[in-house]
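Student: predicted model, plus sequence, below.
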Amino acid sequence: MNKILIASHGHLASGVQSSLEILTGMGNKVTVIDAYVDDHDYVPDIKKFIDGLDGQTGIIFTDLFGGSVNQKVMLEVADHENVFVITGTNLPIVLSVVLENEAITKTKLEELIAASQVQLVEEPKDDTDLSDDSFLE
């Protein structure tokens, strides 16, 4: 069992959680921190998440590499080998991790990240109708 935290500037974290709930009904499988939306100090929330792992694997998603949320997360996970931090978070990677049935390892995370669907989408050059199948490749 993995425990998952999404921490972001603003409401990105809770937005991803909402999308997870709509798409999979599994929004309750993630903990979220929406930082800087009020005066709340979120660092204790990061510590609480890490302390609650009890030896389980923790996966923490942050929005911006080197951003303040990512920096504070990295300071808190420094001595925890059972915690992975993924930054530059998008919905596909969170979905992939939440839906993954295999044990989460560094290698598995690298595979999921490689397939996280970040790509440039261009219109077809011909006059074919766009359908859902147009995006499968």
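Tutor: Great, that's in hand.

Student: please make it C-alpha for all contacts and neighbour counts, starting now.
Tutor: Noted.

Student: tell me, how many residues neighbour Val118?
Tutor: 11 (other CA atoms under 10 Å).

Student: if you could redo that for Ile22, that was the one I meant.
Tutor: For Ile22, using other CA under 10 Å, the count is 11.

Student: max-length strand in the protein?
Tutor: Ranked by residue count, the top strand of the chain under DSSP state E comes out as strand 2-9.

Student: which neighbouring elements make contact with it?
Tutor: Contact here means 3 or more CA pairs under 8 Å, 6 or more residues apart in numbering; DSSP states H and E; on that basis strand 2-9 packs against strand 30-35, strand 57-62, helix 68-77.

Student: highest average neighbour count across the ones you listed?
Tutor: When the helices and strands packed on strand 2-9 are scored by mean count of other CA atoms under 10 Å, the highest mean neighbour count falls to strand 57-62 (a mean of 24).

Student: and here's the other structure:
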Amino acid sequence: MERTIVIGHGHFATGLQSALELIMGIQKNIEFIDFDRNMSIDDLRSKIKTITLDENTTVFVDLFAGSPFNVIVDEILHGANTRLFYGITLGMLMEYVSKLSFDIKLSDEEIVDIGKNQVGKFILTNYFQNDSVDEL
């Protein structure tokens, strides 16, 4: 069974959890870990050490080279066989969770592509070609 962990600075992870569960319901196989101002890096490291990081685990963090990222990289360097992605967004997590609900395991490239496709610029003229706002 695929296991997912989301880690972020402040209340980023539990903020994603709140939004995700509002839209998609309670998620049982996802653990959300906040790295808040009252925690040290050692506290975060201790919390991570209680989690099994294996080939069935995918970890998402908020920032490249931030403390959550660095702690997971350290675990990988010490033998943890897990996937690590940085730059998680709500849209990316929703699409990932949706695929998992149908037992679709995404490749690393597919996960990165989802993240890239979740960022864009709204251009008003693209939405009003039929002079109707009903489609929004």
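Tutor: Looks like it came in fine. Remember, it's a predicted structure, so these values are computed and weren't measured experimentally.

Student: which residues sit against stretch 100-112 of the second structure?
Tutor: For stretch 100-112 of the second structure, contacts defined as CA atoms under 8 Å, 6 or more residues apart in numbering pick out 2, 85, 92, 96, 99.

Student: list the buried residues of that stretch.
Tutor: Within stretch 100-112 of the second structure, the residues scored as buried using 16 or more other CA atoms under 10 Å are 100, 111-112.

Student: export those residues to a markdown table and tack on distance to Phe35 of the second structure?
Tutor: Formatted as a markdown table, these follow (distance: CA to CA, whole Å):
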| residue | distance to Phe35 of the second structure |
| --- | --- |
| Leu100 | 26 |
| Ile111 | 23 |
| Val112 | 23 |
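
Student: these in helices, which ones?
Tutor: 100, 111-112 (DSSP state H).

Student: ok, of those, which one's closest to Asn81 of the second structure?
Tutor: Nearest to Asn81 of the second structure among those: Ile111, at 17.4 Å, using CA to CA.

Student: and that closest one, how close does it get to Ile51 of the second structure?
Tutor: Per CA to CA, to the nearest Å, Ile111 of the second structure is found 22 Å from Ile51 of the second structure.

Student: of all the helices and strands packed on strand 2-9 of the first structure, which one is nearest Glu123 of the first structure?
Tutor: Per CA to CA, nearest to Glu123 of the first structure of those: strand 57-62, 30.9 Å.

Student: and the closest one, how far out from the chain middle?
Tutor: 7 Å (CA atoms, centre = their mean, to the nearest Å).

Student: what's the answer for stretch 80-99 of the second structure, then?
Tutor: Worked out by CA atoms, centre = their mean, stretch 80-99 of the second structure lies 4 Å from the chain centre.

Student: buried stuff in that stretch?
Tutor: Within stretch 80-99 of the second structure, judged by 16+ other CA under 10 Å, the buried ones are 80-86, 88-89, 91-94, 96-97.
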